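K.L.:
fold the following and give me the result.
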Amino acid sequence: MIKKAFRMKLYAGYEQEYTRRHQEIWPEMRQMLKEQGAQSYSIFFDAQTNDLYGYLEIEDEQRWDQVASTAINQKWWHYMADIMETNSDDSPRTIDLKHVFDL
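P.N.:
Next up is the predicted model:
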């Protein structure tokens, strides 16, 4: 199992909208994530900084790397681009976090 974590930035005032969209995540998006080897995927919000922290466990790095090129993921990025910091292709701006400890 490979553990990954990253940070993203939500625009101020969009926490409820971000939460709503994820509570209603499209079934085909959920299916694609599982097909690409996501065993678990959690996102946490820091209200003081508007930072989002993603944590996931995947089976295979190469398989996971294919997520970005799927049509459903591209559609999701476009759907989320109005409420968070993104790159020119609508992918969220992410900063990978270094794994330093397990219990």
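
K.L.:
hey, let's count contacts and neighbours off CA atoms from now on
P.N.:
Fine.

K.L.:
please enumerate the strands of this protein.
P.N.:
Taking DSSP state E as the test, the strands found in the chain are 2-9, 38-46, 51-58, 95-96.

K.L.:
Ile72: which of those is closest?
P.N.:
Ile72 sits nearest to strand 38-46 of all the strands of the chain, at 15.3 Å, using CA to CA.

K.L.:
still on that earlier bit, would JSON lines of the strands of the chain with distance to Ala71 and mean neighbour count be doable?
P.N.:
Below are these laid out as JSON lines (distance: least, CA to CA, whole Å; neighbours: other CA atoms under 10 Å):
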{"stretch": "strand 2-9", "distance to Ala71": "21", "mean neighbour count": "17"}
{"stretch": "strand 38-46", "distance to Ala71": "17", "mean neighbour count": "14"}
{"stretch": "strand 51-58", "distance to Ala71": "20", "mean neighbour count": "18"}
{"stretch": "strand 95-96", "distance to Ala71": "23", "mean neighbour count": "12"}
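
K.L.:
I'd like the structure of this one too, to check against the first:
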Amino acid sequence: MKRMAFKMHLNEGQKEEYKRRHNEIWPALKTLLKEAGISEYSIFFDEATHTLFAFQKVSGEGSSQDLGQTEVVKKWWKFMADIMETNPDNSPVTIPLEEVFYME
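P.N.:
I've put the predicted structure just below:
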């Protein structure tokens, strides 16, 4: 099992909407993530910078960021594009983070 982390940027004033949408995550998207080997997925928010910090445990080589070719993920990206920084294809701008410490 590997651990992956990345950050994204949420538009100002969108924290509650972001939380609401994720609290109502689509069952098909949740199933897809689990089938892709993602067993844990947490997203944290830094109020001062509007930075989202995502952490996930993944079995296999991919991550949630590798599912962009699926229709459900494309629809989710479009659904989320109005409240966060995105690329031209509506995917969130993500910056991978390097793990520099881990304690078991």
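
K.L.:
the strands of structure 1: which one's closest to Met84 of structure 1?
P.N.:
Using CA to CA, the nearest of these to Met84 of structure 1 is strand 2-9, at 5.9 Å.

K.L.:
give me the residues contacting that closest one.
P.N.:
50-61, 84-85, 92-99 (CA atoms under 8 Å, 6 or more residues apart in numbering).

K.L.:
please find the angle between the direction vectors of it and strand 38-46.
P.N.:
In terms of direction (axes from the mean of the first three to the mean of the last three CA atoms, to 10 degrees), strand 2-9 of structure 1 departs from strand 38-46 by 30 degrees.

K.L.:
tell me the spacing between Asn87 of structure 1 and Lys9 of structure 1.
P.N.:
12 Å (CA to CA, to the nearest Å).

K.L.:
an error on my part: the question was meant for His78 of structure 1.
P.N.:
From His78 of structure 1 to Lys9 of structure 1 the distance is 15 Å (CA to CA).

K.L.:
repeat for Glu24 of structure 1
P.N.:
Computed as CA to CA, the Glu24 of structure 1 to Lys9 of structure 1 distance reads 20 Å.
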